[in-house]
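Enquirer: next come a sequence and a model predicted from it.
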Amino acid sequence: MNSCQSSDTSGERKRWSLDNFEVGRPLGKGKFGNVYLAREVNSKFIVALKMLFKSQLQKANVEHQLRREIEIQANLRHPNILRLYGYFYDEKRVFLILEYAAQGELYKVLQSQPNGCFDEKRTARYILQLSQALGYCHSKKVIHRDIKPENILLDLRGDLKIADFGWSVHSPSSKRTTLCGTLDYLPPEMVEGKAHDENVDLWSIGVLAYEFLCGSPPFESESNAETYKKISKVDLKFPSHLSPGAKDLISRLLRHSPRERLNLEGVCKHPWIVKMLNPSG
């Protein structure tokens, strides 16, 4: 990274440093550093300041991944994608200036629910927002590849924000073969070592919808080997409390063949989503 500049709203270049911010309480702890609540001194604008230690990034050999993450996220503008306003660095640390999502991690909100799951109406709202955000990403040739509750935040109004683009790629045409993401959310093509494309994100939506409604991912098992096997066979079992509409949406997304998965437009228009969000319609 050879610059610590970012565009402000007037289109001029702004050079940031730690002196521009009043740093407050910690919001969370990441693998390579911490996230803090912060306020820009002049405008009083509230942000989340993510501090990463260069030594830890180098040790894990992920500097290239961070560069790619910054490049991708800084260029995305969507109401359900967390804004990356800019970044700067000093001798030992890299700082990302991020949009502040007041309700925090969706994962923690999910865990705090009765029975550890959301009702169908709330799930439908999140799945719609997620699908619209991923549709925007795919239109920009960005594949996310690591959709899971830990990588999603909620803002003050309770709207969903995709927050972590660490495994994302800008992939205009080629198929990719990197095994990445989190085991419970990996699609069959990744598990089986085949090439993959943006359809991996469709599978993740299906897994997420299932976890929102049931409290755990559909292929979760005692061992990694067992999880791999279940994913590869699409060994999908639904609890009895799920409505036929929810089961239909999930089973249309969790298809072994990437080509057979319901596309994002289809998710947004699915009768169950429409019914949940427009009960009178």
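Expert: That came through, no problem. Numbering: from 1, shown residues only.
Enquirer: switch to C-alpha atoms for all contacts and neighbour counts from now on
Expert: Will do.
Enquirer: contacts for the helix or strand hosting residue 276?
Expert: Per DSSP states H and E, residue 276 falls inside helix 271-277. By CA atoms under 8 Å, 6 or more residues apart in numbering, the residues outside helix 271-277 that reach it are 120, 121, 124, 125, 128, 245, 246, 249, 267, 268, 281.
Enquirer: put this next to the previous one:
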Amino acid sequence: MDGLVCAPNINYRIEQVLYCNDVTKRQFYKVKNIELGMFYGLKVIEIDDFQAAKQVKNEVTALNRLPFGMAPKCLQYWVQGKQHYLLLDWIEGNPISALYQQRPQSGMEEKQRLLVAQKLTQRVADIHRVRMLHRDIKPENVIVRMQGNNVQDVLLIDFGLANQQRAVEEGTPFYQAPEQSLSRHIRLSEGVDVFSVCQTIHFLITGHPLQLSPNFTNDDWSQPLAHSLSASGISAPLTTLLAKGLAFDPNKRLKQAATLNNELRQLLRR
């Protein structure tokens, strides 16, 4: 795509390429309204079939179902050939995946990352209150807004799965709950987002998700969670908390992001 995007009745100039994936045929740009000088996010998806087009429309519906301020709204949607365009509110900030690639270098830095985690769980709890599941929470989809050295806000992006019917497998490896890849018959609950959030918190502290693999009977992890978490060098209180959210069995997993949020608040007070 060249530097100019022609939408119905108005043109946008590409200011920054945020990602361009040839496999998924999805691109995301920071664009500028040439006439007004305002910035927006522009998601471009190349689609070959009716079902995929329906999924894009479901994503637009999901975004605009959420209350104001909870996620970027889709302001305009149009189609040119196989290209589907979603013009979104621009969110200033950086994804967790870009901000935190190494372990914290001090106790103060670790506390700041736990604050990011607490604000993330609050955001997820807000989404669950309006009866929506994100279903693909990962560091790339969590935007942190800073004000100087202080965490101002944390927002979720990419609600592409939130309003879709279940596929054989969904989500992102390591961040997807087991029932999203192994148990098609299980009804998804808030626990899938709790699992993904806990893996994202692990990334916040260590720079990578916890490496988990199912046992031979696909009914639990091959290694005890406490052992795997301790080997990551995570503190005992955080190990206890993450173990609750990373349980293989959704019935044994921490069920609500609001509960995870409250426990993180208590951890931050120590």
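Expert: Good, I have the coordinates. Model, not experiment: these values are computed from the prediction.
Enquirer: got a TM-score for the pair?
Expert: Aligned and superposed, the two chains score 0.77 in TM-score terms (TM-score structural alignment, normalised by the length of the second structure); 247 aligned residues with a CA RMSD of 3.1 Å.
Enquirer: helices of the stretch 1-150 of the first structure, residue ranges please.
Expert: Applying DSSP state H, counting those that start in this stretch to the stretch 1-150 of the first structure gives helices spanning 54-59, 63-74, 106-111, 120-139.
Enquirer: single out the most deeply packed of the ones you listed.
Expert: Of the helices of the stretch 1-150 of the first structure, the one with the most neighbours on average (mean count of other CA atoms under 10 Å) is helix 120-139, at a mean of 20.
Enquirer: tell me which other helices or strands that helix touches.
Expert: Where contact means 3 or more CA pairs under 8 Å, 6 or more residues apart in numbering; DSSP states H and E, helix 120-139 of the first structure is packed against strand 160-162, helix 199-214, helix 264-268, helix 271-277.
Enquirer: residues in the second structure aligned with the first one?
Expert: Strand 160-162 of the first structure falls opposite residues 154-156 of the second structure when the two are matched by TM-score structural alignment.
Enquirer: run the chain-centre distance for the matching stretch.
Expert: Mean-position distance between stretch 154-156 of the second structure and its chain equals 8 Å (CA atoms, centre = their mean, to the nearest Å).
Enquirer: how big is the offset of it relative to the first structure?
Expert: For stretch 154-156 of the second structure, the mean distance to aligned residues of the first structure following superposition is 1.8 Å (mean CA distance after the TM-score superposition for the first structure).
Enquirer: what's residue 170 of the second structure aligned with over in the first structure?
Expert: Applying TM-score structural alignment, one finds that residue 170 of the second structure aligns to residue 180 in the first structure.
Enquirer: can you give the contact residues for the match of strand 160-162 of the first structure?
Expert: Contacts to stretch 154-156 of the second structure, defined as CA under 8 Å, 6+ apart, come from residues 70, 71, 116, 119, 120, 123, 137, 141, 142, 143, 144, 145.
Enquirer: which helices and strands does the longest strand seen in the second structure pack with?
Expert: Secondary structure of the second structure read by DSSP state E shows that its longest strand is strand 10-21. Here strand 10-21 of the second structure touches strand 4-7, strand 26-33, going by 3+ CA pairs under 8 Å, 6+ apart.
Enquirer: what's the most buried one of the ones you listed?
Expert: A comparison of those by mean neighbour count, using mean count of other CA under 10 Å, puts strand 26-33 on top with a mean of 19.
Enquirer: post-alignment, that strand versus the first structure, mean distance?
Expert: With mean CA distance after the TM-score superposition for the first structure, strand 26-33 of the second structure departs from the first structure by a mean of 2.3 Å once superposed.
Enquirer: distance from the chain centre to that strand, please.
Expert: Worked out by CA atoms, centre = their mean, strand 26-33 of the second structure lies 19 Å from the chain centre.
Enquirer: and what of stretch 103-123 of the first structure?
Expert: Relative to its chain's centre, stretch 103-123 of the first structure lies at 16 Å (CA atoms, centre = their mean).
Enquirer: next one: stretch 154-174 of the second structure
Expert: 8 Å.
Enquirer: do me a favour and get the end-to-end distance for that stretch?
Expert: One end of stretch 154-174 of the second structure sits 22 Å from the other (CA to CA, to the nearest Å).
Enquirer: with stretch 51-60 of the first structure instead?
Expert: So stretch 51-60 of the first structure: terminal residues 16 Å apart, CA to CA.
Enquirer: residues contacting it, please?
Expert: Defining contact as CA under 8 Å, 6+ apart, one finds that stretch 51-60 of the first structure is touched by 32, 33, 34, 35, 36, 63, 92, 93, 94, 95, 96.
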